[in-house]
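Novice: from the sequence below, what's the structure:
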Amino acid sequence: MPSLMRFLTLVAIVGAVGFGAIYALATFVSPRTREMTVTIPAARLKGAPPEAAATVHPKTAGAEAAAESATSTR
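Specialist: Have a look, this model is predicted:
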């Protein structure tokens, strides 16, 4: 039983130190704010053609099969 109590005490102390470190970081450290710029390729702004969009990103389970049958009947 004494070894169990020592183990639980050690776990509690380690947990308290960890909690204290996280609390201190959250309280005393403030993040630096800065402006951010992200370049978006022009191809992503245009969007994909409807046929390609149906096969790449199907909205429903049958959209891919419907797109394949539509291209085969044309």
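
Novice: from here on, just use CA atoms for contacts and neighbour counts.
Specialist: Noted.

Novice: which is the next helix or strand following the longest helix seen in the chain?
Specialist: Across the chain, the longest stretch assigned as helix under DSSP state H is helix 2-28. Following helix 2-28 in sequence order, the next helix or strand is helix 42-46 (DSSP states H and E).

Novice: another for comparison:
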Amino acid sequence: MPTLFRFLFFCAVIAGSIYGTMVALVTFVEPTEREVTIRIPSERVNPAP
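Specialist: Predicted structure coming up:
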């Protein structure tokens, strides 16, 4: 039984570190806004019949 508790504790530590990393990313990282221009060839927009 101690092995099961050790395994569950190990899984909880990994899940906690992933959760903590996600919270830190949401808190400290600010996305930058910028304009995006995508050129589409006219052949794709108006295909020849």
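
Novice: what's the TM-score here?
Specialist: Once superposed, chain against chain, the TM-score is 0.85 (TM-score structural alignment, normalised by the length of the second structure); 49 aligned residues with a CA RMSD of 1.1 Å.

Novice: returning to what we had before: buried set for the longest helix of the first structure?
Specialist: Buried residues in helix 2-28 of the first structure, counted by 16 or more other CA atoms under 10 Å: none are found.

Novice: centre of the chain to it, how far?
Specialist: Distance of helix 2-28 of the first structure from the chain centroid (CA atoms, centre = their mean, to the nearest Å) equals 29 Å.

Novice: and if you look at stretch 18-37 of the first structure?
Specialist: Mean-position distance between stretch 18-37 of the first structure and its chain equals 20 Å (CA atoms, centre = their mean).

Novice: now do the same end-to-end measure for that stretch.
Specialist: Terminal residues of stretch 18-37 of the first structure lie 36 Å apart, using CA to CA, to the nearest Å.

Novice: in the second structure, what stretch matches that stretch?
Specialist: Counting by TM-score structural alignment, stretch 18-37 of the first structure lines up with residues 18-37 of the second structure.

Novice: and the longest helix of the first structure, what does it pack onto?
Specialist: The contact analysis (3 or more CA pairs under 8 Å, 6 or more residues apart in numbering; DSSP states H and E) places helix 2-28 of the first structure against no helix or strand.
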